[in-house]
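Asker: what's the 3D shape of this:
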Amino acid sequence: MMPLTKDTPKPLIKVHDKTLIEHSIDTLKNAGITDVIINIAYLGEQIQAYLGNGTKFGINIKYSIEQNALETAGGIIQALPLLGNAPFIVINSDILCDYDLSTLALPDNSLAHLLLIDNPEHNLNGDFSLTGNKITLPNTQTYTFSGVGFYHPDFFQSHLHNDGKLPLSALFKEAINNRQLTGEYYLGYWQDIGTPERLESVNNNPKIS
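Answerer: Next up is the predicted model:
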């Protein structure tokens, strides 16, 4: 997202006069979720200053501060002491999605449940396939991981010793091999704000508020 993120962290970039992270907060609040943990690294102090403890947004915020960016799984593992023992939702702060998060659930014998979408232009080969609700490695019909997932803390159990960078992809492969990764296909609105061009596109779309 350079040069837009040179002095501003991506979650504070605005779509229709509202920061990306506020769009995520609205999605969580609409699902009745008000206790939120935010992982911060690059220019994270700006996010803390903007959101504070969440009171003005009607939520309760705690922060997990990464001294160096840990990637998604590494960041979640660091934040686990703040998350407790119950399953929790993770949502990327740079996506727009109108999925009702209150409907997310972990099927039996699943440690993680992912929201999958049609492959966007920037990921035409996709990430996974679906057989029933079981996620598999890519085959004929593929889908893209949306950045929205529901996780049991045990999903990260074998990596609790990790104190550095760790991508989710490594854990997904383990869970696929153990048939403990499930998912569902979502046909509704979703957009990854990963480039200035995509940001311009959504800001020019009057249907998005």
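Asker: C-alpha from now on. contacts and neighbour counts both.
Answerer: Will do.
Asker: what comes up buried for the longest helix along the chain?
Answerer: Criterion DSSP state H: the longest helix present in the chain is helix 71-83. Buried residues in helix 71-83, counted by 16 or more other Cα atoms under 10 Å: 71-79, 83.
Asker: ok, so of those residues, who is nearest I21?
Answerer: T72 (16.1 Å; Cα to Cα).
Asker: what about that closest one, distance to L166?
Answerer: 7 Å (Cα to Cα, to the nearest Å).
Asker: here is a second sequence; please produce its structure as well for comparison:
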Amino acid sequence: MKAMILAAGLGSRMRPLTDHCPKPLLPVAGKPLIEHHLERLAAAGFREVVINVSYRGEQIVAALGDGQRFGLRLSFSREPTPLETAGGLRHALALLGDAPFLLLNGDVWSDIDLAQPTLTAGDLAHLAMVATTDFHPRGDFHLDADGRLHAEGEPRLVYAGVGVIHPQLVADLPDGEAAKLAPLLLAAMRAGRVGGWHHRGDWVDVGTPQRLADLESRLRRA
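Answerer: Predicted coordinates for the structure are as follows:
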């Protein structure tokens, strides 16, 4: 299975840190955040990783190279302007191929077992979910006792930014146009084609300078 890291965003919530540096290259515990992801992917057995880039994307390409030092083969999907999540996936399909792939948001940190997720036959996605947070108390989706995700229902959990995606989920989108992933996931859930699991371990949305600083402090103490 290939993996894809989403790394094309503007990093607006991280300003001023991202005024001159793309968010994936912001340092955490002595190395860029995206390098933590690459090391964990390699340890989980992945060998081919696609990374979409846009804002200051050539800095990311220059910093990571071909991935050999991580034991990986890296490919970069370049977006002249950010295409949002689903648009970025659609644009990268030529590099990802026709098989399901692991999707990893570039701005999360967790101890999720990246080798764990698998896609049930007929499903379009299988997503890691975590408990609601103070900055997202309403949550995203409902996970039932059978491991199926629903647009409606209680209690609700937050999508952790890790999951397995089938290319068919985005294949019908026009290439090169911005599109969000959430509407496609909601439609797939209503068709009964999305599964998930509740991750109860460590997870951080590294979305603001304060949360980045908190993660840095915690990892330095570990």
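Asker: fetch the TM-score of the aligned pair.
Answerer: After superposition, the two chains reach a TM-score (TM-score structural alignment, normalised by the length of the first structure) of 0.95; 208 aligned residues with a Cα RMSD of 1.3 Å.
Asker: reformat the buried residues of helix 71-83 of the first structure as TSV; add distance to S201 of the first structure.
Answerer: Below are these laid out as TSV (distance: Cα to Cα, whole Å):
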residue	distance to S201 of the first structure
E71	27
T72	26
A73	30
G74	31
G75	30
I76	31
I77	34
Q78	35
A79	33
L83	35
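Asker: how much space separates the residue opposite R90 of the second structure in the first structure once aligned from G32 of the first structure?
Answerer: R90 of the second structure maps onto I77 of the first structure when the alignment is built from TM-score structural alignment. Taking Cα to Cα as the measure, I77 of the first structure falls 24 Å from G32 of the first structure.
Asker: ok, back up a step: superpose on the second structure and give me the mean offset of the longest helix of the first structure.
Answerer: Its aligned residues in the second structure lie a mean 0.4 Å from helix 71-83 of the first structure after superposition (mean Cα distance after the TM-score superposition for the first structure).
Asker: just tell me the aligned range of the lengthiest strand in the first structure in the second structure.
Answerer: Counting residues, the longest strand found in the first structure (DSSP state E) is strand 144-151. The alignment of strand 144-151 of the first structure onto the second structure (TM-score structural alignment) spans residues 158-165.
Asker: who's in contact with the strand or helix carrying I37 of the first structure?
Answerer: Using DSSP states H and E, I37 of the first structure sits in strand 35-40. Residues outside strand 35-40 of the first structure that contact it (Cα atoms under 8 Å, 6 or more residues apart in numbering) are 47, 59-66, 75-76, 79, 82-83.
Asker: what residues does the longest strand of the first structure touch?
Answerer: For strand 144-151 of the first structure, the surrounding residues in contact (Cα under 8 Å, 6+ apart) are 87-92, 95, 104-106, 111-120, 123, 126-128, 190.
Asker: measure how it sits relative to helix 71-83, angle-wise.
Answerer: Angular relation of strand 144-151 of the first structure and helix 71-83 on a 0 to 180 degree scale: 20 degrees, by axes from the mean of the first three to the mean of the last three Cα atoms, to 10 degrees.
Asker: strand 144-151 of the first structure vs the second structure, average distance?
Answerer: In the superposition with the second structure, the average deviation recorded for strand 144-151 of the first structure is 0.5 Å (mean Cα distance after the TM-score superposition for the first structure).
Asker: counterpart of the helix or strand following that strand in the second structure, which residues?
Answerer: Sequence-wise, the next helix or strand downstream of strand 144-151 of the first structure (DSSP H and E) is helix 168-177. Helix 168-177 of the first structure corresponds to residues 181-190 in the second structure, going by TM-score structural alignment.
Asker: and if you look at stretch 5-18 of the first structure?
Answerer: The aligned range for stretch 5-18 of the first structure in the second structure is 18-31, by TM-score structural alignment.
Asker: which position in the second structure pairs with G44 of the first structure?
Answerer: Counting by TM-score structural alignment, G44 of the first structure lines up with G57 in the second structure.
Asker: tally of neighbours for that match?
Answerer: Neighbours of G57 of the second structure under the rule other Cα atoms under 10 Å: 23.
Asker: touching, it and P22? I think so.
Answerer: Yes: at 7.3 Å, G57 of the second structure counts as touching P22 under the criterion of Cα atoms under 8 Å.
Asker: tell me which residues touch N125 of the first structure, please.
Answerer: By Cα under 8 Å, 6+ apart, the residues touching N125 of the first structure are 119, 142.
Asker: separation between it and Q67 of the first structure?
Answerer: 34 Å.
Asker: also S110 of the first structure?
Answerer: Taking Cα to Cα, one finds S110 of the first structure at 32 Å from Q67 of the first structure.
Asker: compare these two (neighbour count), which wins?
Answerer: Taking neighbours as other Cα under 10 Å, S110 of the first structure and Q67 compare with S110 leading, 21 against 10.
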